[in-house]
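> Return a 3D structure for these sequence lines:
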Amino acid sequence: MKISARNQIPGTITAITPGAVNGSVKVEIAGGSVLTSSITEEAIADLGLAVGDTVTVIVKASDVLIGK
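Sure thing, here's the model as predicted:
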């Protein structure tokens, strides 16, 4: 699958926390950092996501905010 997003980060799923509508998926990337994505439970099921899976985190945003 080709996509236009250039921010593609490989990693491994370390945790999936189910919710009523959206679940939380934690992905460990190089250097030990963890990225968390909130996606629908339907998407988690459709993709067959499981802890230990190798996945690609794709970031496509017009704004990335940083606070301190």
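
> contacts and neighbour counts: CA atoms only from here.
Fine.

> Quickly find the element holding Asp46.
When secondary structure is defined using DSSP states H and E, the element that contains Asp46 is helix 41-47.

> here's the other one to compare against:
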Amino acid sequence: MQISARNTIKATVKKIIPGVVSTEVTLEIAPGVEVTSLITKSSGEKLHLTVGKQAYIVIKATDVMVAVD
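Next up is the predicted model:
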């Protein structure tokens, strides 16, 4: 895989919830550390996502904010 985004994290697909238009995908980075993403239904189908499959979380953003209480 070659991609220009700097922020990629290897993960495992933990849960997939398909919808009519979009698919919710939960990926596990480490035990108890998860990221959930909404992708289009067609993208989910093209990626052949299955629970347990290795995937990458790709974060492409011009701004990343940090906040504290």
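
> Tell me how far the helix or strand following the helix holding Asp46 of structure 1 lies from the chain's centre.
The element immediately downstream of helix 41-47 of structure 1 (helix or strand, assigned by DSSP H and E) is strand 54-59. When distances are taken as Cα atoms, centre = their mean, to the nearest Å, strand 54-59 of structure 1 is centred 6 Å away from the chain's centroid.

> Distance of Lys60 of structure 2 relative to Ser4 of structure 2?
When Cα to Cα, to the nearest Å is the yardstick, Lys60 of structure 2 and Ser4 of structure 2 sit 9 Å from each other.

> my bad, should have said Val66 of structure 2
Taking Cα to Cα, one finds Val66 of structure 2 at 23 Å from Ser4 of structure 2.

> Same drill for the two, tell me which one is more crowded.
More crowded of Val66 of structure 2 and Ser4, by other Cα atoms under 10 Å: Ser4, with 8 against 5.

> Is the more buried one part of a helix or strand, or is it coil?
Reduced to three states with DSSP: H, G, I helix; E, B strand; the rest coil, the structure at Ser4 of structure 2 is coil.

> What's it aligned with over in structure 1?
In structure 1, the residue paired with Ser4 of structure 2 according to TM-score structural alignment is Ser4.

> on that earlier part again, can you list the neighbours in contact with the helix holding Asp46 of structure 1?
Applying Cα atoms under 8 Å, 6 or more residues apart in numbering, the contact partners of helix 41-47 of structure 1 are 18-23.
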